[in-house]
Structure formats: C-alpha cells, structure tokens
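Visitor: Got a predicted structure plus its sequence, pasted below:
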Amino acid sequence: MNEAKGTLYIVPTPLGNLGDISQRALNVLADVSLICAEDTRHTGQLLHHFSIRTPSQSLHDHNEKQKAAFILGKLEAGSDIALVSDAGTPLISDPGYTLVSLCRAAGIKVVPLPGPCAAIAALSASGLPTDRFAFEGFLPAKQSARLTQLEALSDEPRTLVFYEAPRRILDTLADMETVFGPERQVVLAKELTKTFETIHGAPVAELQAWLNEDSNRQKGEMVLMVAPAPKQEELPKAAVKLFLALAEELPRKKAASLVAEAFELKKNALYNLGLEG
C-alpha cells in the first residue's frame, strides 16, 4: 500500500446520549482533515459540544455517488477523512457504501471504530434469541412491497431486526400481524439512550393496541424485533412429492400455492424446500 495515501475512518456517533461517544472517536474527529457527515448541521452540534473544529461536508444518500470520487481523490492525496452518520454506525441503514467500496478497490485503508448501533443495542435488551439474527433495515414504504418482503421472511428461524419510521409503525405492525399471525412476539425499542427510552415486547396484536393507547408511544426512532418463526412440522411426503413434480412444470411460487391449498400447509414451507442448500 502506498504510505502517502490517507485513511478513511468509520466513526460511530451517539444515538442520543453524548456520553456514549468514545475517546478514540473524539481523537479521530479532531485529528482528521475532513469529516464527511450525513447532515453537517446535526454533526456540527456534536462537534461544537466537544470543541472540535475539523471542517465537515455533507455525504448523504442523494449526493454520495457524485461526491465519492472527490473524497477518494483527497484520500489518495494523503488526507485522513472521517465518515459519520447522524447517529450510530455509518453504513448500517445509512450512507457510505459507495465511498467505502471505492476506497477498498483503490487500496485506501479503511479503519472502523466500534461504537453505538441502535440495532445491536436494542437486540441486546430485547429478550429475544441473539445467537442468530437477521438485520433487515427499513421495510418498503408501499404496503404491497412490504407484505411481499414480510411473506418471504415468515418462516425465518432467526430473530428479525428492522428499523421503522414513526409514521409507518402502525401500518407495519398490522402487516406483520397479517403475515406472521397475531401471536408472534415483537419487541419495540424506541428513543434508545434518550430521556424517553422505551423497550416494550408483546404479541404483535397486543403491541398495536399498546401503541394506540397513547399517541406519544408512536413517536421517536424505532427498532422492531420479531421472534423467530415457530419450527415447522415435517411436511407430508405426499405434499413434498407433488410440489417437486409441479415445480418442474410451473413456477415454484405457483406450485407451492397449489400444494399448500390442497394440503392446508404454509406455502413458504414448500417454496423454500431445497433452497436452503
């Protein structure tokens, strides 16, 4: 690696409580030549609080592709640069993927700092299985696409972790009840590390009722965690045989739907048959 090249530092920032920033993160932010921030005004408040005067410029979803090459050029010229998002760890449902990919391809050293991440913090306190989990980020905003994605995850044996916007929380939970059933356990964590931090778990139907009792419960940054799907009973051999035969002539989804209806089974269990390997 060319030692004259700079380093890109991935710097997590607090979710809300400024005491959660690490001393190493503060040192990096003070020492680099430039800070790339999702929102320079938001990050400016953090920098001002800690008396850090490093210049910053915006890098967000709408300008990353245009700015990444310019930032890469500064790194190749020897500048050290920090990448931050508004809160938590950059790239985790936040901008930065394009820039980091370009840096890796160009031989620029990328150094990740450990630190706050809403998904991990929420999961650790959820009471749901943590040995295996799947982070799914934000679900689609449109209901049809959201239902399709949830349907694809309905038999997932790992804990599911989502981010969700307050304006869509009730719609998303209603769709989860439709796909997962009213008894699936869901844990909502919101406003983590902040004054009104709340972690509340209940069957998805009850969680909706709890949110509807008080509109204030529907506000804030949210993480939704869904318990793993119950283990499926072994599929009848006749159903498996019929599905495999139909799948040779029909799309898998159609074959699964027909056999599921005939045998009163969940179509996902059939559709996923043989796909795991």
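Guide: That came in fine, so what should we check first?
Visitor: From here on, just use CA atoms for contacts and neighbour counts.
Guide: Fine.
Visitor: Identify the residue spatially nearest to Ala118, adjacent ones excluded.
Guide: Once flanking residues are discounted, Ala118 sits nearest to Gly88: 6.4 Å by CA to CA, 6 or more residues apart in numbering.
Visitor: neighbours of that neighbour, just the number please.
Guide: As a burial measure, Gly88 scores 23 neighbours (other CA atoms under 10 Å).
Visitor: Which stretches in the stretch 51-200 of the chain count as strands?
Guide: For the stretch 51-200 of the chain, applying DSSP state E, counting those that start in this stretch gives strands covering 56-58, 81-84, 109-112, 133-138, 159-164, 185-190, 198-203.
Visitor: Below is structure B, check it against A:
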Amino acid sequence: MDEPALYLIPVTLGDTAIDRVIPPFNNEIVTRLTCFIVENVRSARRFLKKCDPSIDIDSLTFYELNKHTDKSRLAEYLSPMAAGTSIGVLSEAGCPAVADPGADVVQLAQRKGYKVVPLVGPSSILMALMASGFNGQSFAFHGYLPIGDDERAKRIKSLESRAYSEDQTQLFIETPYRNHKMADDLLRICKPSTRLCIAMNVTCDDEYMVTKTIGAWKNSLPDMQKKPCVFVLYKG
C-alpha cells in the first residue's frame, strides 16, 4: 500500500459465514490495516476477528463514527492518512457510506484528495432489487419513511405514484421492530394491483425474498418481527 487509501470495507448483513459474502481480497486488505473508522467498535472488533482469528485486536486504532459523533472530529479521524497510513471504514451491516454515517468521512476524504477504494461486498438494497423482478434501470432508495401516520401515508402514496408515472422502482427500509406496521400501512394505502417485494434477512440462512401484489399479500405476510427488511415497491 504505497499511496494511503480510505478502504470502504463491507461486512456481513447478519450472522453469515465470511466466505459466503466477503471476497478473500477484502481479508488481505483488512489484515494490513491498523486504523479503522467504525460505526460501533464492539461489532467492528467482532467482524475483524471473524476475518482473521489471529489478528491482534488490541493493537488496532478505532475511531467511532455514528449519529452521536461530532462532525468536527472527522478531520482528526483522517489524520493518519496525512502520515501515509491507510484507513478502513466499517459499517454496522453491509456497505459503508450507503444509508450509513460513513458517507461523511468519505466526503471529507474526497475533498482532501485522498484515494477512496470501495471493496466488493453485500448490499441488501441492491440484492433486494435484483430479487424483486422490478425495474433495475430506474430505481430510488429512500431510507426510512416518516414515522407519523399522516406523513407516512403521504410519502407512501407519493412513492407509489412515482412507481407508476416514472416507471421507477421504489426502495425503503424500516426499523426492524416496526416492520409489521410498515407492511400493514402499505397494504392499507396502496392499490391492490401494486407490487411489493419483501426482502428479509438478506444473505442469512433464513433469507426471504418474495414478490406479490398488495392484494395477494393480504393475510399472507411473513413474520418480520425484529428482522432487517428492505421493502421494494413497483407498479402493477
């Protein structure tokens, strides 16, 4: 690693075997790094140990980046790069900087002219789109929808309208313990002919990716309690 780089290192989406979703090349990079910017230190240490059981975790430097982090500290987090040291960025799940606070440090690295290297790994958003059977030429990811009933209803209607008027696939997520409320709202608000894919526990042993019309989903929803889901909406 001659030129220092900011490596964006995907992690498993659940309790999945490393070799099922993470390329060996990623492990080669991981074992050569000594500095990491992570969403959660404990889970990052656990992931790195899965990558290489012989790794000396206590010799590594961790900077925590999450919703509680003071953004003014990001320059400090990148300071090792000025001294020629590469840094790895780890999310809690999936790809860093996608629906993830890691985007802030990537933006700063780009502004400073540092090399940024995204590594291959699982993305629940793209894998849900792949499995849905919906339009993969035009799609939009919206993250979390509003919690309030009125605002959420308006947003769902707006996304459904875009699916029809723009021929665009709409993707969004929900906090796992509110998955059933999200699904119930979709069944109540959307047209019976509108199609919905529920992608749950992506890449895990109990992975579930099923597409049905809103009408067909009624009385047939899976158990989504506390399971990470991506909801994918498209025209009928």
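Guide: Yep, that arrived. Everything quoted here is computed from the prediction, not taken from an experiment.
Visitor: The residue nearest to Ala118 of structure 1 corresponds to which position in structure 2?
Guide: Aligned counterpart of Gly88 of structure 1 in structure 2: Gly94 (TM-score structural alignment).
Visitor: quick revisit: surely the residue nearest to Ala118 of structure 1 and Ala119 touch.
Guide: No - the pair Gly88 of structure 1 / Ala119 is not scored as a contact, 9.2 Å apart, by CA atoms under 8 Å.
Visitor: Spit out the contact partners of Val117 of structure 2.
Guide: Val117 of structure 2 sits next to 5-8 when contact means CA atoms under 8 Å, 6 or more residues apart in numbering.
Visitor: Please say which position in structure 2 Ser126 of structure 1 maps to.
Guide: Using TM-score structural alignment, Ser126 of structure 1 pairs with Ser132 in structure 2.
Visitor: I'd say that match and Tyr208 touch.
Guide: No - Ser132 of structure 2 is beyond contact range of Tyr208, at 11.2 Å (criterion: CA under 8 Å).
Visitor: Give the residue from these two that has the larger number of neighbours.
Guide: Neighbours per residue (other CA under 10 Å) separate Ser132 of structure 2 from Tyr208, with Ser132 holding more: 24 against 18.
Visitor: ok, the residue nearest to that one when sequence neighbours are not counted to Val30 of structure 2 distance?
Guide: Counting by CA to CA, 6+ apart, Cys197 is the residue found nearest to Ser132 of structure 2 once chain neighbours are left out, at 5.6 Å. According to CA to CA, to the nearest Å, Cys197 of structure 2 stands 34 Å off from Val30 of structure 2.
Visitor: more neighbours, these two?
Guide: Neighbour tally, Cys197 of structure 2 and Val30, criterion other CA under 10 Å: the higher count belongs to Cys197, 26 against 20.
Visitor: got a list of what the more buried one touches?
Guide: 128, 132, 209-212, 231-233.
Visitor: mapping those onto structure 1, which are still in contact?
Guide: Of the contacts of Cys197 of structure 2, the ones still in contact in structure 1 (both residues aligned by TM-score structural alignment, their matches' CA atoms under 8 Å) are 132, 209-212, 231-233.
Visitor: Mind putting the residues you listed into JSON lines with distance to Leu119 of structure 2?
Guide: Output for those, formatted as JSON lines (distance: CA to CA, whole Å):
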{"residue": "Ser132", "distance to Leu119 of structure 2": "24"}
{"residue": "Met209", "distance to Leu119 of structure 2": "25"}
{"residue": "Val210", "distance to Leu119 of structure 2": "28"}
{"residue": "Thr211", "distance to Leu119 of structure 2": "29"}
{"residue": "Lys212", "distance to Leu119 of structure 2": "33"}
{"residue": "Phe231", "distance to Leu119 of structure 2": "25"}
{"residue": "Val232", "distance to Leu119 of structure 2": "25"}
{"residue": "Leu233", "distance to Leu119 of structure 2": "28"}
